[in-house]
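K.L.:
Fold the following, please.
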Amino acid sequence: MGSALKKLPKKSGTFLSELVPFTNALFRERIREQFAALCYRVRADSGRFEVLLVTSRDSGRWIIPKGWPMAGKKPHEVAAIEAFEEAGVRGKAKKKPLGYFTYLKTLDNGQRVPCCVQVHLLNVKESCDVFREKGQRLTEWVSCVEAARRVREPELKGLFLSMQRVVFS
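P.N.:
I've put the predicted structure just below:
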């Protein structure tokens, strides 16, 4: 990787200001691909539409379940697997992506690399008490507006704010 992808301080300002040093890398270097599940439910008791947020293991920021491509798995299948491993939820993931967002992934070696995340809606039908990353993350069901307020990535904020219209259309 090029020198533009060096480690930055953890708290360097807004998300967009953090992207500035990576401008060249975003256009010239390989952007890694990930697949995510934007998990939602309609509560039976109140009819309230909610989305699921999880915290990242490293920084504790609010995100959605996501992961790297898996051999032999389609993107929506990877999204469903990640939703179960990270949040203990199962459901039907849509094959067609809802959209995409970009972010800077901090690798184990401290290097930060640009990632493009393909997001699939996942209609949650079951929550499990035992799952791979239980105890490593917090999970919380919130409104789309609250989810947009909590996440850092502008494109992900936009997906939250538009998704309720997409789900019910």
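
K.L.:
going forward, measure contacts between C-alpha atoms and count neighbours the same way
P.N.:
Will do.

K.L.:
Show the residue spans covered by the helices in the chain.
P.N.:
For the chain, the helices defined by DSSP state H cover 15-19, 23-28, 75-87, 144-150, 154-167.

K.L.:
Minimum distance to residue 131: which of the ones you listed has it?
P.N.:
helix 75-87 (5.7 Å; Cα to Cα).

K.L.:
Can you name every helix or strand that that closest one contacts?
P.N.:
The helices and strands touching helix 75-87, judged by 3 or more Cα pairs under 8 Å, 6 or more residues apart in numbering; DSSP states H and E, are strand 32-42, strand 66-67, strand 89-93, strand 112-127.

K.L.:
Residue 150 against residue 64, yeah?
P.N.:
No: contact between residue 150 and residue 64 fails when scored by Cα atoms under 8 Å: they sit 11.0 Å apart.

K.L.:
Looking at the two, which is more packed in?
P.N.:
Residue environment comparison for residue 150 versus residue 64 gives the larger neighbour count to residue 64, 25 against 15, counting by other Cα atoms under 10 Å.

K.L.:
picking that back up, with respect to burial, which of the helices of the chain scores highest?
P.N.:
Here the criterion is mean neighbour count by mean count of other Cα atoms under 10 Å, and of the helices of the chain the winner is helix 75-87, at a mean of 25.

K.L.:
mind checking how far it is from the chain centre?
P.N.:
In this view, helix 75-87 has its centroid 11 Å away from the chain centroid, taken as Cα atoms, centre = their mean, to the nearest Å.

K.L.:
here's the other one to compare against:
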Amino acid sequence: MSILNRIAANLRLMFRRPVRMQCAALCYRFKKKSAAPELLLITSRDTGRWVIPKGWPMEGKLCHEAAAREAYEEAGVKGEAGAERIGFYMYDKGMHHGLKVQCIVQVYPIVVLDMLKNFPEKGSRKIEWVTFDEAAKRVAEPMLKDLILDFEKRLLATMHPAPQSMAR
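P.N.:
Below you'll find the predicted structure:
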């Protein structure tokens, strides 16, 4: 390795930013007539990509509580947040002045009970209810795609448990 390559590698290590953590809400509900599950997607304010509600941890709140708060602020969601993480994904978050930081996003399920008409970020994002397959197609992050599809499988398994053996 040339001296310039070693210097460049050392500089990259020196300026590497630590991974930051965010809390996210995987918001879902069941259609009234068919009971089919749907997933809530929103657009990001800066790029317009399809994402799930997420944000930075909040002082005095557990991560699932912060995720529920973000779902309310970004999409007007009211529901029951699960305290157990269903997974995580990673992405590079664009910050001011072109800086990017790597984020690990802890994801918590929220079963949506109500959608409010007025909420803090109303009008600044698109909000859509879609199938889990459609949601996986729309999001950009590969780990989030997998998490969405895995959660749907787990959700459907709880709705239609495997048949018990009749033999005793």
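
K.L.:
TM-score for this pair?
P.N.:
The TM-score (TM-score structural alignment, normalised by the length of the second structure) is 0.82; 144 aligned residues with a Cα RMSD of 1.3 Å.

K.L.:
Turn the helices of the first structure into CSV, including distance to residue 119 of the first structure.
P.N.:
Supplementary listing: the helices of the first structure in CSV, determined by distance: least, Cα to Cα, whole Å:
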stretch, distance to residue 119 of the first structure
helix 15-19, 19
helix 23-28, 19
helix 75-87, 8
helix 144-150, 15
helix 154-167, 9
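
K.L.:
Those helices: which one's closest to residue 47 of the first structure?
P.N.:
helix 154-167 (13.1 Å).

K.L.:
Can you check which part of the second structure the closest one sits on?
P.N.:
Counting by TM-score structural alignment, helix 154-167 of the first structure lines up with residues 142-155 of the second structure.

K.L.:
Let me see the residues that make contact with that stretch.
P.N.:
Applying Cα atoms under 8 Å, 6 or more residues apart in numbering, the contact partners of stretch 142-155 of the second structure are 37, 86-90, 132-133, 135-137, 139.

K.L.:
what does stretch 23-42 of the second structure rub up against?
P.N.:
By Cα under 8 Å, 6+ apart, the surrounding residues in contact with stretch 23-42 of the second structure are 50-57, 63-64, 66-68, 70-71, 74-75, 105-113, 125-132, 135, 152.

K.L.:
how about a cut-off of 7 Å?
P.N.:
50-57, 63-64, 66-68, 71, 105-112, 125-132, 135 (Cα atoms under 7 Å, 6 or more residues apart in numbering).

K.L.:
Let me see the contact set for the equivalent of residue 73 of the second structure over in the first structure.
P.N.:
Taking TM-score structural alignment, the alignment pairs residue 73 of the second structure with residue 85 from the first structure. Under the criterion of Cα under 7 Å, 6+ apart, the neighbours of residue 85 of the first structure are 131-133.

K.L.:
among those residues, which recur in the second structure?
P.N.:
With contacts defined as both residues aligned by TM-score structural alignment, their matches' Cα atoms under 7 Å, 131-133 are the ones among the contacts of residue 85 of the first structure whose aligned partners also touch in the second structure.

K.L.:
Residue 27 of the first structure: which of the residues you listed is nearest?
P.N.:
Of all these, residue 27 of the first structure sits closest to residue 133, with 33.9 Å by Cα to Cα.

K.L.:
and the residue nearest the centre of the first structure, what does it touch?
P.N.:
In the first structure, the C-alpha closest to the average C-alpha coordinate belongs to residue 64, at a distance of 3.3 Å (Cα atoms, centre = their mean). Shown here is residue 64 of the first structure, whose contacts under the criterion Cα under 7 Å, 6+ apart are 36-38, 53-54.

K.L.:
Swap in 6 Å and give it another go.
P.N.:
With contacts defined as Cα atoms under 6 Å, 6 or more residues apart in numbering, residue 64 of the first structure is in contact with 53-54.
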